[in-house]
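*Asks:* What follows is a predicted protein model with its sequence.
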Amino acid sequence: MVLINLFTLLLCYIFTDSVSSAEQPNVIVIVADDLGWNDVGFHGSDQIPTPNIDALAYNGIILNSHYVHSTSTPTRTALLTGKYPMRLGLQGTSFLPADKRSLPDGKLLPEYFKELGYSTYLVGKWHLGYSKWNDTPQFRGFDHHFGFYNSYTSYYDYLTTWKFGDKEYTGFDLRNDGKLAYEESGKYATDLFTDFTVKTITEQDSTKPFFIMLSHLAVHAGNDGKLLEAPQETINKFTYIVDSNRRTYAAMVSKLDDSIGAIVEALDNKKMLTNTVIVFISDNGAPTVAPQFRNWGSNAPLRGVKNTLFEGGIRSVGFIYSPLLVQSARVSTDLIHVTDWLPTLFSAAGGDIGILDPELDGIDQWSSLVYDLPSPRNDILLNIDEKTRNAALRFYNWKLVVGGIQNETLGAYYGVDVLVNTEEQIYNLEAVINSPAGIIANKINYSPLSPEEYENLRSAATITCKSKKNPCDPVGGSYCLYDIPSDPCEENDLAKFFPSVVRQMKRALVNYRTSLISQLEEETDIDNADPKLFKYTWNPWSECTKPDCQSPLDNSK
């Protein structure tokens, strides 16, 4: 055992030294929007084939205990700041169109990467404020941004419609480095953002590393009347799915999978893949049922949906792939939180962790991931919302949930019904192996995975749950305690059996509460941000002259 530990330490030393002296790795973080736990093949679902996603996951590390926040803006805040949103006043609702709120001042992930000599790109969704130009991506560390500012837009015409009171407001929301990109209308959003990413990779100076955050619109629902959109030829591949909405959703997931394959091919063609780190996560669980933005995704068998602190809302699809990982092709159940990606990826890029903000909540997990060492994280603050009085905490195997959102029905079990009434589907492992990502991963691997190894990884990543024993509803102030490794579906409340654990975790929540910043109040300014004042576009409006309010970066003025 001593010899093994010494050998591991030697490997760590060699690898750490090589990162500092060798070529810096490229880093791509791919964020799917509202993707359900059960909507990828590697979690055991047979209904929607995701061969490229599955191939990368199997050949990387499947993160089966990866946690995010329950809605978009808090998760993106945590990812880019490395801090719990409640420390920044962003623990509540996501930003609305015409919202005056924005991400508070502070250094973000792309700014750290720029200091390491990286080119930085945001492709797709921002959703962190745009009332002033200084709130937009290119003023927050990204060299380039091609995408949209709001929480969603339509998949072909890039119009976002929002209702304030009894009046609807519609505006165009697609930009390339701040300039309106009308010429891209008519192109399907998932393909558009993929093509831009592929072009960026292809044209990148191979002597300069890059950081790309590909923040897909997919598979978020869009405007009323056309919530779900996908090319008809892709929808036609899923005729075995009876429900037409679920069928379109499946096509949207399939296009997302195609995106992953295209990006891996581009990296391989450029001979960059062996020195690239790819992270894939969803920003929260699927809104299987919801008052708004239902997308017919499935988090089964997990409890809850988007906008809840149950596992279905915050336990995210996630994996990391890179040939730089020494111990890959495995399923990790170690705790990892979205805040961890800032220090982890900064470490992977050769950065000195000591220069990071000492108040980060994220923990550097790079060595743990590379060598399959014990994770340094043993607890996660899942959120504290002082307005709804809803909070949750993971501590080792335990999870404590306090209070609930107003719509308690969202804490039920959903998603199984979207999978029934279909012809029997069989998981197509050959499609995974022969997908673009699968072929390239096998080519790179020193020892390609066997079909049996693929099946074993899939089995290990699949969650199964027993029948409900002792359910608990935290709405109304109850404390619900779950042993998540043995009860991932939160069916068996153990609070009355382990009162000392409940007390300990309540004290931890109280301690976390001392650093909470009161939520930034929703403050929409639609009278001044009305798209019609800016040629029917969603545009930064504060400190602007209407209707031609151009980015300070636009030299064409």
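*Replies:* In hand now; what should we look at?
*Asks:* alpha carbons only for contacts and neighbour counts from here, please
*Replies:* Will do.
*Asks:* for the stretch 101-250 of the chain, what spans make up the strands?
*Replies:* With DSSP state E, counting those that start in this stretch as the definition, the stretch 101-250 of the chain shows strands at residue ranges 119-125, 144-148, 159-164, 167-172, 175-176, 179-180, 210-215.
*Asks:* how far does the fourth one sit from the chain's center?
*Replies:* Here strand 167-172 shows a centroid-to-chain-centroid distance of 27 Å under the convention C-alpha atoms, centre = their mean, to the nearest Å.
*Asks:* For it, buried residues please.
*Replies:* Across strand 167-172, burial judged by 16 or more other C-alpha atoms under 10 Å covers Tyr169, Thr170, Gly171, Phe172.
*Asks:* Reformat the strands of the stretch 101-250 of the chain as JSON lines; add distance to Asn442.
*Replies:* Converted to JSON lines, the strands of the stretch 101-250 of the chain look like this (distance: least, C-alpha to C-alpha, whole Å):
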{"stretch": "strand 119-125", "distance to Asn442": "28"}
{"stretch": "strand 144-148", "distance to Asn442": "32"}
{"stretch": "strand 159-164", "distance to Asn442": "41"}
{"stretch": "strand 167-172", "distance to Asn442": "43"}
{"stretch": "strand 175-176", "distance to Asn442": "36"}
{"stretch": "strand 179-180", "distance to Asn442": "41"}
{"stretch": "strand 210-215", "distance to Asn442": "24"}
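*Asks:* These: which one's closest to Pro51?
*Replies:* strand 210-215 (19.3 Å; C-alpha to C-alpha).
*Asks:* what about the nearest residue to Lys237 once chain neighbours are set aside, which SS state?
*Replies:* Spatially, and ignoring its direct neighbours in sequence, Lys237 is nearest to Ala251 (7.7 Å; C-alpha to C-alpha, 6 or more residues apart in numbering). The assignment at Ala251 comes out as helix when based on DSSP: H, G, I helix; E, B strand; the rest coil.
*Asks:* pretty sure Ala251 is touching Ser244, no?
*Replies:* No: the pair Ala251 and Ser244 does not pass the contact test of C-alpha atoms under 8 Å, sitting 10.7 Å apart.
*Asks:* With neighbour numbers in mind, choose between those two.
*Replies:* Using other C-alpha atoms under 10 Å as the criterion, Ala251 and Ser244 rank with Ala251 on top: 26 against 13.
*Asks:* Make sure Pro49 is actually in contact with Phe42.
*Replies:* No: if you go by C-alpha under 8 Å, Pro49 and Phe42 don't touch, sitting 9.6 Å apart.
*Asks:* The structure to be compared is supplied as follows:
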Amino acid sequence: MNVWNERLSTWHAERKRTASRLIKMVALFCVWLALVMLARPVVAQERTAKPNFVIVFADDLGYSDIGCFGAKQIRTPNLDQMAQEGMRLTHFYAQTVCGPSRAALMTGCYPLRTAKRANDQKSVHPFLHSKEITIAEVLKDQGYATGCFGKWDLAGHKQAGYDVSLMPNRQGFDEYFGTPSSNDSIVNLVQNDKVVEPKADMATLTQRFTNHALSFIREHKDEPFFVYLPHTMPHIRLAASKDFAGKSSRGLYGDVVEELDDNVGRILKLLTELDLQDETYVIFTSDNGPWYLDGHARLSKQRDKGGSHGGDADPLRGHKTSSWEGGVRVPTVVWAPGRVEAGTTSSKMAATIDLLPTLARLAGGEQPSDRIIDGNDISDLIHGKQSAVTRDTFYYYVHTQLMAVRKGRWKLHLQRSQNTMKNWDVFQKQADVVDLSSAKLFDLESDPGEQSDLAAKHPAVVKELSELAESARRDIGDFDRIGEGARFFDPQPRRTDIRKP
């Protein structure tokens, strides 16, 4: 009996020890699980509250030069997939030429409103004043790492002798690798403030700019980042790497665009590999419409077997430097899985000037409040909200001259006795170079090619849009007047370029 009691006592003691150990293990597991559950929401909040942004800015890409916008001879599987997984914006506007388009994107303003170094409006490509506030500066204030990799064109339209004080590192970007201006003849590569490679091989540029963007994303994957990737292509001089040269049925131009597409795919692939696809907005667009070569002797030497002109803007009329739709309406895709509904298309009006206020809001910040910003927040639009309020008006400036105004479906080309960009007509078809003795009205919904003038049939619409144009002239300015809302920070005379009407 004593033996039995002793065994029973031992069994009870062992059972208690085992239970105690199990309780401790369960308690430790619960503590560990609680810590994990507490940590995970914090990380998620930190990473989703400040989404990442990547803007890929092509140069002189036509409206229908990618598959999801109608290209037949150019293969763009990555951009097409991006559109299938995101949203196409089919009425998205830039500006008519490189430098002003970049100023508009960076500041959220019509270029004629923004301040220039020494108040200089004579230069078509602006010296964007250091007191202007860029997207990069807005996002830096929200804790973003900021990187620019590619063409800048806001410190002087030249490869040497540009204003170093206006380069990306002085305009809100932590890192820069790219070129000061266009690749018209040569490209000097600059890293931050230092020229690191004069006369670089243009066939390597698309890949090298993307390589730097990818490295920046890897380095800053655990914090919010903004990547601005303004490519030099397909601006001339055209060049494609050996992996793409001669591969497109659209000639050299097609080769260049297909290489751009491949490098967009590299960005999307890396974001997916790093599990950042649900936390990142990628926006692909162009700085203006395509160039047309036939009227320009020097540029015509770059014609390829695929056609007599560069890109295509079909079904739109016009090319780069013009206020026809083909000069300013650009192919645009927004990709943000889980945030932007897949396979959607919006025909509502939007523009590059809308990106600053949009990214500011998405980042949890605000657009500058001490100055006029022309852009609108389009975050509700790209998120597919039926209640989204979008712009209903857009002003078409060609350098300093107001050429047209759009409201809703209607676009009015203004009467003009002179064109201050006359010497830039070489980028356009001769049939599109017209002086207007009277205003012309087009219905862009039924006539995107701007062929049928309806001014005589709709005088009330002409009057309404003419009044809008006059309000823009008063506020922003025109070739013959200074706008009341135009900004000047330097003591030099304001607008020495003013011409008599």
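*Replies:* Looks like it came in fine. These numbers were taken from a predicted model, which means no experiment stands behind them.
*Asks:* chain center to the helix or strand hosting Leu79 of the second structure: distance?
*Replies:* Per DSSP states H and E: Leu79 of the second structure is located in helix 77-84. Centroid displacement of helix 77-84 of the second structure relative to its chain, using C-alpha atoms, centre = their mean, is 17 Å.
*Asks:* for that helix, packing partners?
*Replies:* Applying 3 or more C-alpha pairs under 8 Å, 6 or more residues apart in numbering; DSSP states H and E, one finds that helix 77-84 of the second structure contacts helix 251-273, strand 332-335.
*Asks:* With distance to Ser446 of the second structure as added columns, please give those in CSV.
*Replies:* Shown next, in CSV, are these (distance: least, C-alpha to C-alpha, whole Å):
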stretch, distance to Ser446 of the second structure
helix 251-273, 30
strand 332-335, 21
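*Asks:* ranking the ones you listed by burial, who's on top?
*Replies:* strand 332-335 (a mean of 26; mean count of other C-alpha atoms under 10 Å).
*Asks:* For that strand, give me the average deviation versus the first structure.
*Replies:* Compared with the first structure after fitting, strand 332-335 of the second structure deviates on average by 0.8 Å (mean C-alpha distance after the TM-score superposition for the first structure).
*Asks:* Show me which helix runs longest in the second structure.
*Replies:* helix 2-49 (DSSP state H).
*Asks:* And the helix or strand following that helix, what does it pack against?
*Replies:* Next along the chain after helix 2-49 of the second structure, taking DSSP H and E as the criterion, comes strand 52-58. With contacts taken as 3+ C-alpha pairs under 8 Å, 6+ apart, strand 52-58 of the second structure sits against strand 225-230, strand 280-286.
*Asks:* coming back round to it: contacting residues around the helix holding Leu79 of the second structure?
*Replies:* 66-68, 261-262, 264-265, 333-335, 342-344 (C-alpha atoms under 8 Å, 6 or more residues apart in numbering).
*Asks:* before we move on, the earlier item: what is the nearest of the buried residues of strand 167-172 of the first structure to Asp473 of the first structure?
*Replies:* Of all the buried residues of strand 167-172 of the first structure, Asp473 of the first structure sits closest to Tyr169, with 37.9 Å by C-alpha to C-alpha.
*Asks:* Please say which position in the second structure that closest one maps to.
*Replies:* Tyr169 of the first structure maps onto no residue in the second structure, with residues paired by TM-score structural alignment.
*Asks:* What's the match for Asn169 of the second structure in the first structure?
*Replies:* Match for Asn169 of the second structure (TM-score structural alignment): Gln138.
*Asks:* How about its match, nearest residue that isn't a chain neighbour?
*Replies:* Spatially, and ignoring its direct neighbours in sequence, Gln138 of the first structure is nearest to His144 (6.1 Å; C-alpha to C-alpha, 6+ apart).
*Asks:* ok, now which ones touch that neighbour?
*Replies:* So His144 of the first structure contacts Thr120, Tyr121, Leu122, Pro137, Gln138, Asn176, Asp177 (C-alpha under 8 Å, 6+ apart).
*Asks:* pretty sure the third one is touching Thr200, no?
*Replies:* Right, the one you point to is Leu122 of the first structure. No: Leu122 of the first structure is not in contact with Thr200 according to C-alpha under 8 Å; the separation is 10.9 Å.
*Asks:* packing partners for the longest helix of the second structure?
*Replies:* Partner elements for helix 2-49 of the second structure (3+ C-alpha pairs under 8 Å, 6+ apart): none found.
*Asks:* Run the angle between that helix and strand 280-286 for me.
*Replies:* 20 degrees (axes from the mean of the first three to the mean of the last three C-alpha atoms, to 10 degrees).
*Asks:* can you tell me which residues contact Met213 of the first structure?
*Replies:* Contacts of Met213 of the first structure (C-alpha under 8 Å, 6+ apart): Ile28, Val29, Ile30, Val31, Tyr121, Leu122, Val123.
*Asks:* Could you look up the SS state of Val432 of the first structure?
*Replies:* Once three-state DSSP is applied, Val432 of the first structure turns out helix.
*Asks:* my bad, Asp364 of the first structure
*Replies:* coil.
*Asks:* Residue in the second structure paired with it?
*Replies:* In the second structure, Asp364 of the first structure lands on Asp377 (TM-score structural alignment).
*Asks:* The nearest residue in space to that match that is not next to it in sequence: how many residues sit nearby?
*Replies:* Distances taken as C-alpha to C-alpha, 6+ apart put Thr358 closest to Asp377 of the second structure, at 4.3 Å, once the chain neighbours are dropped. Per other C-alpha under 10 Å, the neighbour tally for Thr358 of the second structure reads 22.
*Asks:* before we move on, the earlier item: Pro301 of the first structure versus the residue nearest to Lys237 of the first structure, what's the distance?
*Replies:* 22 Å (C-alpha to C-alpha, to the nearest Å).
*Asks:* and Asp174 of the second structure, how many neighbours?
*Replies:* 17.
*Asks:* For it, list the residues it contacts.
*Replies:* Ala145, Thr146, Gly147.
*Asks:* Alignment lookup: the first one to the first structure.
*Replies:* This points to Ala145 of the second structure. Alignment note (TM-score structural alignment): Ala145 of the second structure maps to Ser119 of the first structure.
*Asks:* any idea how far its match lies from Asn26 of the first structure?
*Replies:* Applying C-alpha to C-alpha, the value for Ser119 of the first structure to Asn26 of the first structure is 10 Å.
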